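1. model this:
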Amino acid sequence: MPYTFDPRKSAWDGTPIEQWEPSKWKQWKGKQADEPAKIEREYLRIKHAIHQANAALSLDRVKIRLKLTSAKSIGLQGTFPCKPGDVGKQGSPNKQYTISCGFAASDAGVKMAVLKARELDLSLITKQFQWTPELLGKQAQKIEVIHDINSGKLISELIQEYEREFWKTHEQNRRGIRTWETHYIRHLKKLPQDVPMSAQALEIALEKTQPNTSSRFFLVWQLKKFCEFCGIDDFKTIHAYATPKPHPTIRKIPTDEEIIQGFTKIGLPLSVYTSKENITQPEQWQWAYGMLATYGLRPHELFAVDIAAFINPANTFHLVNLNPRLTDGTKTGERSCGIPPLHPHWVDLFKLKDIRFPHNEGKLNNKTAKLYIKFRTADTGFRPYDLRHAYAIRGHRLRVPIKTMADYMGHTVQEHTKTYQRWMNEDTNLAIYQEVVIHRQGTTKEAMKERINELEAENLALKAENATLRSLLVQHQLGELLI
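-> This is a model prediction of the structure:
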């Protein structure tokens, strides 16, 4: 059989192969000899396998899809940051591309393409995606790339080049700086800085983390991206230390009663400390604590609260609005709505309208870090972010719609269900069941009985009033007859 045969142009019984349902690949006969028919059925079978793989990726919310770029190869299709020198529609920084990674149209090719799709999706989620020569393909030969394989350069010099490349696709604001510090340089610092890149240097960094930990998982991920940037495609050393992403440990989310107790604890002075943060008036730390507990704010968002709008007498519902300009941006920008207190009485209980910012100088990251330190030294039993999780669960217990709660908290519905509702343990779920189902049923029966009694009494009163009106009408009619 000649290798130039293209099954995509085949037809059988008047139906082109591209219009044939791939799941029915076994029923395809073909007009030509046995060998071409086998090739055509294999093409349909792989096409069906790709459809199933894409369905599985969709269920896992992976946004990269597999695509048959030819009868013999599989590519990856998705929306990526624009290639160097390219621009999206209406100046958008993103554009849809089909990437050819050299995967054959076979079962093994489908499996490898699925793994690559998940890898690229993770790089997009963590803001670490970069166009490498592998992804650019032939275009890599037409553009100037800085991934020079130069064994003479020190790792510290390579990191500096890596950072310059990073800022080409990221804004130099607080959010961008935090991304670089948290997802990039935090891991790259584990490498020895004054030696050239080598397998031994990679081992030194990897040995600083423990297997089956998130530190090892993200270090492996970042080192692989860094090696790709440096033009190194031998990942044997990194793969030898690879570890699956561990599941997060279950948090102990404080109950409403524990939150109220923590309000008292965080106001207690600690005489063993003499820093300015410790001798600050207790009411100031309590105010910060109360805002985090009542409104489910991210710790750094406390410093973005629009105080003037909050204490405005017209703000009868005690809504909190954030002004990202106060902190050079927030994690997800401005909220689409004001944030309400799910327990309105906490506004008075914690005296939140009496503004008392704690004495907290320095950069925003330092201010946020001091909040964590204060929670720890006050022995509250939980961290500032746990108050945000408690706010999310409180909304679920009060039966606030998930979309509404996601808007209040400033993230997507997917993030709300994925991140926050997983912290609900067995006791929390049982409490919700008791409140939403059993308690509601009990109060409904009592309310129905009470309502029935009210209606019966109202009915008797109406009957008596009706009888009185009839009596008056009869008397009036008799009076007219006598006249």
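
2. Could you use CA atoms for every contact and neighbour count after this?
-> Fine.

3. Just checking the distance from stretch 373-388 to the centre of its chain.
-> 23 Å (Cα atoms, centre = their mean, to the nearest Å).

4. With stretch 474-483 instead?
-> 81 Å.

5. Would you mind listing the outside residues contacting that stretch?
-> By Cα atoms under 8 Å, 6 or more residues apart in numbering, no surrounding residue is in contact with stretch 474-483.

6. Can you show me the strands along the protein?
-> 11-12, 15-16, 65-68, 73-81, 94-104 (DSSP state E).

7. Next, the angle strand 73-81 makes with the longest one.
-> On the basis of axes from the mean of the first three to the mean of the last three Cα atoms, to 10 degrees, strand 94-104 is oriented at 160 degrees to strand 73-81.

8. I'd like to know which elements strand 94-104 is packed against.
-> strand 73-81, helix 107-125, helix 133-136 (3 or more Cα pairs under 8 Å, 6 or more residues apart in numbering; DSSP states H and E).

9. Now the second one, please; I'll put the structures next to each other:
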Amino acid sequence: MTKNTQVNSLHALDPQIQTLNTRLANARMGIQIERRGEKLNLRGTLPPKPGSDRLRPHQQRLSLGLPATKQGLKQIEQEAKVIAAQLIQKSFVWHDYLAVGSGKRLSQLELADQIQAFEKSFFGMAHRMVNPAATKTTWNAAYAPYLRKLEATQAMHQSLTLPECIYKTIQLIDINTRGRQLCCTALAAFSEFLNLELPTALKTLAGGYGKHRTQARQLPSDAEILAAWQQIPNPAWQFVYGVMATYGLRNHEVFFCDYSALLQGDTRVEVLASTKTGSHAVWAFYPEWIEQFGLRTMMLPSINTDLTQTTLQRIGQRVTAQFRRYGIPFSPYDLRHAWAVRTIHMGLADTVAAKMMGHSVAVHTRTYHQWMTRRDQQQAVDVALQRRASMLSES
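-> Next up, the predicted model:
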């Protein structure tokens, strides 16, 4: 076909496009077809694209990559009807129509490329750009492992559809576990990104983890915490241990704190915004441990905390490794949990304790109140009775 013949063929479609647009307008579809060179597009009042600073629907062009041919015209008429129905039902989403790097739409990509597009979208969300280190830690710990499992499932069961692979991946993880919960959360977010319709909501498959099956822990007593600190030979790691015990910090948070108030005589430290849950202040429980652990003299170990080269998760793993190296008979997180239970004994309001720990009140009460053992309960009773006896003696 010569160039002139091809141009004439394209122009010959224009009257058909005009006729089709009249039909769409009479049906009040709100969508029109247009030819741009050798491609057919749709145009209509559409919701703002992801990342747009526009707040309301406005006239936009939607490129579907269809050729300006008779067959392409038939296809785009069907697409126009589908999109018009989605707009009426307010179910239209851009993700399935936006072309990614290869020029293909999400639904046309291989699974590995879909996951790569999801990762790019995950990191590009505005609220996640505020704290990139925490976002990277969340992706590496709570999303990437389960998306890799999904890829492995698809590779082993190539006859299954993507929704079937998603359900299969979840079923491979024990129910009522943290892993099952994270898997459901990650794959639900991925499915939503792809605008993938699933017959059963994934959150219903997570089981009861975190609601009714939180396991009780035998946390170290105050005496055991003090004894374990003494067996650490390195003063810098003694400082890390002492701060975690006194302030209930996460492993990595010790390395991302403002200690200026503490060094000036206060009992407060400020966890920086670069941590998992952002900036928040924490007070010592017990204050006397500040002197006992020598925390007025700041002495952190020399480890890489450059978050362009490492992650919060790796820094936390370094702390765990040192605990094992020094033979500490409990995990670093047990110091955090013991701090939380200690604040309950001392009558600190759950709303205040939860804020200092950087999580919600619901998580705080659901988790730590269930971990109070008979020993903890006896201690709480003793404190309450001592407080009553003191009040009676004063009266």
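
10. just to revisit the earlier point, could you identify which of the strands of structure 1 is most buried?
-> Of all these, strand 65-68 carries the top mean neighbour count, a mean of 22, counting by mean count of other Cα atoms under 10 Å.

11. elements contacting that one?
-> Using 3+ Cα pairs under 8 Å, 6+ apart, strand 65-68 of structure 1 sits against helix 34-59, strand 73-81, helix 107-125.

12. got the angle for the second one vs helix 34-59?
-> What it means is strand 73-81 of structure 1. Using the same axes, to 10 degrees: strand 73-81 of structure 1 against helix 34-59 is 30 degrees.

13. likewise the last one?
-> Orientation check (the same axes, to 10 degrees): helix 107-125 of structure 1 against helix 34-59 gives 30 degrees.

14. buried sites along helix 107-125 of structure 1?
-> By 16 or more other Cα atoms under 10 Å, the buried positions in helix 107-125 of structure 1 come out as 109-110, 113-114, 116-118, 120-124.

15. Then stretch 365-375 of structure 2?
-> Applying 16+ other Cα under 10 Å to stretch 365-375 of structure 2 flags 367-368, 370-372 as buried.

16. Can you tell me which of those end up in helices?
-> Cross-referencing these against helices under DSSP state H gives 367-368.

17. Kindly reformat the buried residues of stretch 365-375 of structure 2 as CSV containing distance to Ile328 of structure 2.
-> Shown next, in CSV, are the buried residues of stretch 365-375 of structure 2 (distance: Cα to Cα, whole Å):
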residue, distance to Ile328 of structure 2
Thr367, 24
Tyr368, 22
Gln370, 24
Trp371, 21
Met372, 22
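
18. what does stretch 117-126 of structure 2 contact?
-> By Cα under 8 Å, 6+ apart, stretch 117-126 of structure 2 touches 51, 100, 128-129, 132, 135-136, 190, 193.

19. gap between stretch 339-354 of structure 2 and the chain center?
-> The answer for stretch 339-354 of structure 2 is 26 Å, by Cα atoms, centre = their mean.

20. before we move on, what about stretch 383-390 of structure 2?
-> 44 Å.

21. Could you pull out the buried residues of that stretch?
-> Buried-residue list, stretch 383-390 of structure 2, by 16+ other Cα under 10 Å: empty.

22. do the same with stretch 40-47 of structure 2
-> 40-44, 46-47.

23. Stretch 193-209 of structure 1 now?
-> 193, 196-197, 201-202, 205-206, 209.

24. Alright, I will stop here.
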